[in-house]
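**Student:** could you look at this predicted model? Sequence included:
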Amino acid sequence: PAPALRGPASIDVGNAGTVMRFLPPLAVLADGPVHFDGDPRSYERPQHGVINALRALGARIDDGGRGAFPLTVHGTGALDGGPVELDASSSSQFVSALLLSGARYNNGVEVRHVGGPVPSLPHIRMTVEMLRLAGVQVDAPEDGGEKDVWRVTPGALIGRDVVVEPDLSNAAPFFAAALVTGGRVTVRDWPKHTTQPGDQLREIYSRMGGVCEFTDEGLQFTGTGRIHGIEADLHDVGELTPVIAAVAALADSESHLYGIAHLRLHETDRLAALAKEINDLGGDVTETEDGLRIRPRPLHGGVFHTYEDHRLATAAAVIGLAVEGVRVENVATTAKTLPDFPKMWDELLTGAVAGGRGG
């Protein structure tokens, strides 16, 4: 088929990890050069896994030898594909990126991960399920396949109607609000069966003192008025860490969050940022080799800097529910995933939420 994208073209990814990883493997199928750029932080985020893998598969990519953004993919309308090795220990998105476009490569793609544990592994399972829904044949480790190897067979994708689940990770600050205030929040359309790792919020927040149940209106989460510290391996759900850390800073006992060294490579160094900002409000957070140790202390007001990171902004909002005088610097950065967050937060607190119910 004719290329869906014709070059030359320019794409500004901002600081969106998914975009910067998922689009270059598609751009090799374009007819002409596609230049990718982003904000300064995007230049620092790991991209070598995608760049090196595409080169090994026959793509021509100019990145000035940086292994990072900015870069230009010289699309030729096709790619041979085939087997490739990559190290996805810094981002599961390296694997998902190749799987998503692999069915359009002449020989499909066989991705073999070599390196340490892959973070956020459930996200790759989500990718596999979505590809299968589109008629793509995928062999994956969790289905009895070879460990750390994913194979996509070349073939046409089937267009179909898809009901997109709500982004469960985005529920983290809203459920946290119920936990922190002893209130109740209902999220509509929460799926009873899902591959989203954000579903782990139910178990994590229940361990921290809340109660959740499915009702006719959706998933209802109720705070009990007490918040307990937690020992938790968040390797698969790293994006939940900032809000969980915020709740932990308000708990009645110490928390240890671990398995999340890869968060140092996200929108900002999330471990360092959380430690600094919570400590600046009077907290006691220390960085470990792969996580955070949080000892609750009485907190006071102050400015909570967000480093243009949407998850830090929502974490700050949660602390602000329990601590007077917390000001969130640049809350507008939440627009990356929740464009109406300030309005939604205000409506939650006043009990007039359109998408759920606050109490």
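**Tutor:** Structure received.
**Student:** contacts and neighbour counts: CA atoms only from here.
**Tutor:** Will do.
**Student:** dump the residue contacts of Leu131.
**Tutor:** Leu100, Gln137, Val138 (Cα atoms under 8 Å, 6 or more residues apart in numbering).
**Student:** please report how far the second one lies from Arg151.
**Tutor:** Read that as Gln137. 8 Å (Cα to Cα, to the nearest Å).
**Student:** can you tell me the SS state at Glu129?
**Tutor:** helix (DSSP: H, G, I helix; E, B strand; the rest coil).
**Student:** for it, the count of nearby residues, please.
**Tutor:** Glu129 has 15 neighbouring residues, counting by other Cα atoms under 10 Å.
**Student:** please report how far it lies from Asp189.
**Tutor:** 19 Å.
**Student:** which one's more surrounded, Gln137 and Arg151?
**Tutor:** Between Gln137 and Arg151, counted using other Cα under 10 Å, the more crowded position is Arg151 (23 against 18).
**Student:** please report how far the more buried one lies from Asn330.
**Tutor:** Noted for Arg151: a distance of 42 Å to Asn330, by Cα to Cα.
**Student:** what's the answer for Phe174, then?
**Tutor:** 19 Å.
**Student:** the more surrounded of those two?
**Tutor:** Taking other Cα under 10 Å, Phe174 and Asn330 do not tie; Phe174 has more neighbours (25 against 15).
**Student:** okay, now the one to match up with it:
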Amino acid sequence: MVSEVLWNAPVADRPVDALVRVPGSKSLTARWMLLAAAAQQPSELRGALVSRDTRLMRDALERLGAILEARDDALLVTPIPPPPEHPAAPLEIHTGLAGTVMRFVPMLAALHHGDVRFTGDEPALARPMDPVIDALRQQGVEVTEHGAPGRLPITVHGTGRLRGGRIEVDSSASSQFISNVLLVAARADDALELVHVGDKLPSLPHIDMTAETLREVGIECTHDTDEQGRHRWRVTPGEIRPVSIVVEPDLSNAGPFLAAAVATEGTIAVDDWPEVTTQPGDAYRELLTRMGAEVWREGRTLCVRGTGRIRGIDADLSAVGELTPTIAALAALADSPSTLRGVGHLRGHETDRLKALATELTKLGARTLELEDGLEIHPGPLHGEVFETYEDHRLATAAAIIGLRVPDLQVIDIGTTQKTLPDFVGMWLSMLHTDPLEDGEA
């Protein structure tokens, strides 16, 4: 149920000027946790994100038999033990709204000998799971669907093995359907060949991220195209090497803070921005420059300065769809219209993000049209309103950005940001040098 607590989004009374340190990447934390649980020896993860999504991943892996312990600012992961000879007692895993849990863990559950039921928050029951179910069945794994076809809840009847071979997956709705298979493919009996058969492939950087993490644990993963021009990945079975890794900061979560600099003619520096990364959030450097900001590096710090002008943008965000709410918020504050394209897959995220953004931005005064695969945003005089977040953390942070310039903007359920950034409110108020006792939840 959506909380009706309203958060008064603070207005910036001066340009922001702050050094921001964001926690570890949610996407990388999820991948490293799962790979560490599937390895043969214990691993150590430093800088891992602690949020609702990663707590749900931790709980899922522990239910399957892994041991995860926080010790000395590190997360120690003892892998899942080999499956027992006889089927274990049935398990249930609650995915919340975490796509990484609902889409990544079922394939791992096939390596468990016994039944594993997956369910989640009510909005999660509407998110597509067809490609996950289909991939499992192509691997000879029995899956029972308890609700609407291709949706949670489901039960994976694990036998303790995956056979490998060729799999065809339509990942048009989410790159997670490809990563789902790749992350566990090294544990299959035979080499695995995965072919994407959909019309489009969103968020390719996230799949590149998966392939890179596999290589870092010693697994051979190649990517090319087949004779029909379709994306194809091959994974060779092998032992997943234990790691001692530092998780990169979450560059997507840095986005709202960088946007604050653009919105207020201020300067924000984000510490430990990697030189080379597979994270989609790295695209903020180019996107914010195109919207009129000054962007530069100082060593390992990325700096963004607002120039007083926010330009509208025409951008294909298909590879970096998760950045859309932040860019849309700035587009509502811009001096010319924007068109954000290639993000039809956002309709299947925590909410239908295109519909939600169109509804809420229009309500504030920025007429926003839903396109088949994107948004057309026409800036106008904005006014305070109650901004609905639809239990979506990125809608909440988009509202906070606009609130820097628009008085009396109230955000429903700002706490949904705990999904990936547990102390967003504290960080936001600290950036503004605002007393949390004066501007907080009403």
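**Tutor:** Now that the structure is in, tell me what you want to look at. A quick note: this is a predicted structure, and the numbers were derived from the prediction, not measured.
**Student:** overall similarity of the pair, as a TM-score.
**Tutor:** The TM-score (TM-score structural alignment, normalised by the length of structure 1) is 0.94; 352 aligned residues with a Cα RMSD of 2.0 Å.
**Student:** of the contacts of Leu131 of structure 1, which is the nearest to Tyr307 of structure 1?
**Tutor:** Nearest to Tyr307 of structure 1 among the contacts of Leu131 of structure 1 is Leu100, at 30.3 Å by Cα to Cα.
**Student:** that closest one touches Met126, doesn't it?
**Tutor:** No. Between Leu100 of structure 1 and Met126 there is no contact under Cα atoms under 8 Å: 11.0 Å.
**Student:** looking at the two, which is more packed in?
**Tutor:** Neighbour totals were compared for Leu100 of structure 1 and Met126, and Leu100 leads with 20 against 15 (other Cα under 10 Å).
**Student:** need the counterpart of the more buried one in structure 2.
**Tutor:** Aligning on TM-score structural alignment places Leu100 of structure 1 opposite Leu183 in structure 2.
**Student:** look up how far Glu287 of structure 1 lies from the nearest residue to Glu254 of structure 1 once chain neighbours are set aside.
**Tutor:** Distances taken as Cα to Cα, 6 or more residues apart in numbering place Arg295 nearest to Glu254 of structure 1, at 4.6 Å, with adjacent residues excluded. The gap separating Arg295 of structure 1 from Glu287 of structure 1 is 12 Å, by Cα to Cα.
**Student:** and for His228 of structure 1?
**Tutor:** In terms of Cα to Cα, His228 of structure 1 sits 20 Å off from Glu287 of structure 1.
**Student:** next, count neighbours for the residue of structure 1 sitting at the aligned position of His349 of structure 2.
**Tutor:** Matched to structure 1 by TM-score structural alignment, His349 of structure 2 sits across from His266. By other Cα under 10 Å, the residues close to His266 of structure 1 number 22.
**Student:** so what's His266 of structure 1 up against?
**Tutor:** Gly17, Arg45.
**Student:** what's the answer for Asp392 of structure 2, then?
**Tutor:** So Asp392 of structure 2 contacts Glu350, Thr351, Thr416, Thr417 (Cα under 8 Å, 6+ apart).
**Student:** can you check which part of structure 1 stretch 420-427 of structure 2 sits on?
**Tutor:** Counting by TM-score structural alignment, stretch 420-427 of structure 2 falls onto residues 337-344 of structure 1.
**Student:** which residue ranges form the strands in the stretch 1-150 of structure 2?
**Tutor:** 6-8, 17-20, 43-46, 67-71, 74-78, 91-94, 113-119, 142-145 (DSSP state E, counting those that start in this stretch).
**Student:** for Asp435 of structure 2, find the nearest of those.
**Tutor:** strand 6-8 (13.2 Å).
**Student:** elements contacting that closest one?
**Tutor:** On a contact count with 3 or more Cα pairs under 8 Å, 6 or more residues apart in numbering; DSSP states H and E, strand 6-8 of structure 2 meets strand 410-412.
**Student:** quick one: the strand it packs on to structure 1 mean distance?
**Tutor:** With mean Cα distance after the TM-score superposition for structure 1, strand 410-412 of structure 2 departs from structure 1 by a mean of 0.6 Å once superposed.
**Student:** same for that strand, what does it pack against?
**Tutor:** Strand 410-412 of structure 2 sits against strand 6-8, strand 386-387, helix 393-403, with contacts defined as 3+ Cα pairs under 8 Å, 6+ apart.
**Student:** in TSV: those, plus distance to Ala110 of structure 2 and mean neighbour count.
**Tutor:** As requested, these are exported to TSV (distance: least, Cα to Cα, whole Å; neighbours: other Cα atoms under 10 Å):
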stretch	distance to Ala110 of structure 2	mean neighbour count
strand 6-8	42	20
strand 386-387	41	22
helix 393-403	30	26
